[in-house]
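**Q** Requesting a structural model of the entry that follows:
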Amino acid sequence: MSDDALFHELDAYLQTVKQHLADKQRRRLSRQLAAGLRQRQQKRINQQKNPDGTPYAERRRATRRTQGGIRFIWNNDVRELRNWRNSRGRGGRMITGFDVERGALRSFFRADIERYLSIDINKTTKTTQRKDKMFRRLRTGRFLRMSVQSDGVEVGFSGQAAAIASVHQYGEMERMGRSRVQYPARELLGLSEADVDWMADTIVEFVQPS
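**A** Predicted structure coming up:
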């Protein structure tokens, strides 16, 4: 059954029930449905699954190219980076690598480097893929909001969070720097048949408590 059919089926059921409830009861039921529905959406996002149960498309693998070592003069000081690579920041092109003196990963704008002392151009290529779950922040209550009225409920995103979620929900393109990136569709929100069954059971239990 399609999402549209599920929505229409549930809406028709709600309209029937609503006629037999007082306004205060409708609000109580709406609040219960909204909280439960948000929790189910959050659980599914945490499981990295679409509403139909299929897993989210995997993250794109990133290819990182690095080079041996580089020594240069910066701010009248000799700096040495290991495992360095060219990178880019908002202020322009940079060199990023492990700073031997500071013992940490650092970046230097190339325009600020006074003179290069030695450069090891031996290159290595490594393909990596992030293992942490996607949309960890979006699924929190701060961004996945619920709205309750006596005649209905809404669970979703707003503002900038909605714009970000929409790109992934529908598999849209987004500008990243000078290029455009096509994202695969990953449905953060949606009703499954199990969701509709749960809501129907919740309504029946509310109207006819055991």
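**Q** Every contact and neighbour count from this point should use C-alpha atoms.
**A** Will do.
**Q** Now Thr127. Nearest residue, chain neighbours left out?
**A** Distances taken as C-alpha to C-alpha, 6 or more residues apart in numbering put Thr63 closest to Thr127, at 4.4 Å, once the chain neighbours are dropped.
**Q** Sorry, wrong one. I was asking about Gly92.
**A** Phe109 (6.8 Å).
**Q** who touches the one you found in this structure?
**A** Residues near Phe109 by C-alpha atoms under 8 Å, 6 or more residues apart in numbering: 91-95.
**Q** got the contact list for the residue positioned nearest the centre of the chain?
**A** By C-alpha atoms, centre = their mean, the chain has its centre lying nearest to Phe135, at 2.8 Å. By C-alpha under 8 Å, 6+ apart, the contact list for Phe135 reads 45-46.
**Q** Helix, strand, or coil at it?
**A** Classification of Phe135 by DSSP: H, G, I helix; E, B strand; the rest coil places it in coil.
**Q** Following up with a second sequence; could you model it the same way so I can compare the two?
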Amino acid sequence: MSDDLTAIETWAGALLAQLQPGQRRVVTRKIAQDLRRSQAQRIAAQQAPDGTPYEKRKQRKNLRGKKGRLKRQKAAMFKKIRTQKNLKIEQDENQLSVGFLGRVARIARVHQEGLTDKVSRKGPEYRYPARPLLGFSATDQTLICDSLLRHLSAF
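**A** This is a model prediction of the structure:
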């Protein structure tokens, strides 16, 4: 995987070096937006970068609250974490990054690496299974190349 990224970096670096700094900033912004959209769609599909599905949530033991009511467990994980508010873009004319900041970054790191964390502020600790939120897939690499070529063909 790192060899593929190095090859893309070398190829794209030569093309980007020919552009003015303002044009590079526009290109990296567009690529970063495309990457963020791709990552958000993959998180919504509940898949790791390699295409494997996330491990299912642990079932709650007590699903009944008040008499006659059944608490329903939400099916989709990471609904709010994949929004533009939380999945941030940082870029300039030479580099770009897509990731999480602040408290959301801590939560994302726990799930990305499968660490132990408290379920709630005063609750018990739980070892979360590794659910990689961010990462490069083969489609992301082709997305970068296509986005760069699309922008360069407009000139």
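**Q** rewinding a little: just the buried residues of the contacts of Phe109 of structure 1.
**A** 94-95 (16 or more other C-alpha atoms under 10 Å).
**Q** Take the contacts of Phe109 of structure 1 and lay them out in JSON lines including secondary structure.
**A** Listed next are these as JSON lines, based on three-state DSSP:
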{"residue": "Gly91", "secondary structure": "coil"}
{"residue": "Gly92", "secondary structure": "strand"}
{"residue": "Arg93", "secondary structure": "strand"}
{"residue": "Met94", "secondary structure": "strand"}
{"residue": "Ile95", "secondary structure": "strand"}
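**Q** from the contacts of Phe109 of structure 1, which is closest to Phe157 of structure 1?
**A** Taking C-alpha to C-alpha as the measure, Gly91 is the one of the contacts of Phe109 of structure 1 closest to Phe157 of structure 1, at 32.3 Å.
**Q** before we move on, back to that, which position in structure 2 pairs with the residue nearest to Gly92 of structure 1?
**A** Here Phe109 of structure 1 stays unmatched in structure 2, going by TM-score structural alignment.
**Q** distance of Phe109 of structure 1 from Ala5 of structure 1?
**A** Distance, Phe109 of structure 1 to Ala5 of structure 1, using C-alpha to C-alpha, to the nearest Å: 56 Å.
**Q** same thing with Thr128 of structure 1?
**A** 41 Å.
**Q** Give me the nearest residue to Phe100 of structure 2, chain neighbours excluded.
**A** That would be Leu87: by C-alpha to C-alpha, 6+ apart, it lies 5.2 Å from Phe100 of structure 2.
**Q** Please read the previous query as pertaining to Glu125 of structure 2.
**A** What sits nearest to Glu125 of structure 2 in space, not counting adjacent residues and going by C-alpha to C-alpha, 6+ apart, is Lys118, at 4.1 Å.
**Q** By residue count, what's the longest helix in structure 1?
**A** The longest helix of structure 1 (DSSP state H) is helix 23-46.
**Q** Which residue range of structure 2 does that one align onto?
**A** Aligned using TM-score structural alignment, helix 23-46 of structure 1 spans residues 21-44 in structure 2.
**Q** Would you mind getting the average deviation of the matching stretch from structure 1?
**A** Comparison of stretch 21-44 of structure 2 with structure 1 after fitting gives an average deviation of 0.6 Å (mean C-alpha distance after the TM-score superposition for structure 1).
**Q** can you give me how far that stretch is from the chain middle?
**A** 11 Å (C-alpha atoms, centre = their mean, to the nearest Å).
**Q** and what of stretch 85-97 of structure 2?
**A** Using C-alpha atoms, centre = their mean, the offset of stretch 85-97 of structure 2 from its chain centre is 12 Å.
**Q** State the span of structure 1 onto which it is aligned.
**A** Mapping stretch 85-97 of structure 2 onto structure 1 (TM-score structural alignment) gives residues 142-154.
**Q** now do the same end-to-end measure for that stretch.
**A** End-to-end distance of stretch 142-154 of structure 1: 15 Å, with C-alpha to C-alpha as the criterion.
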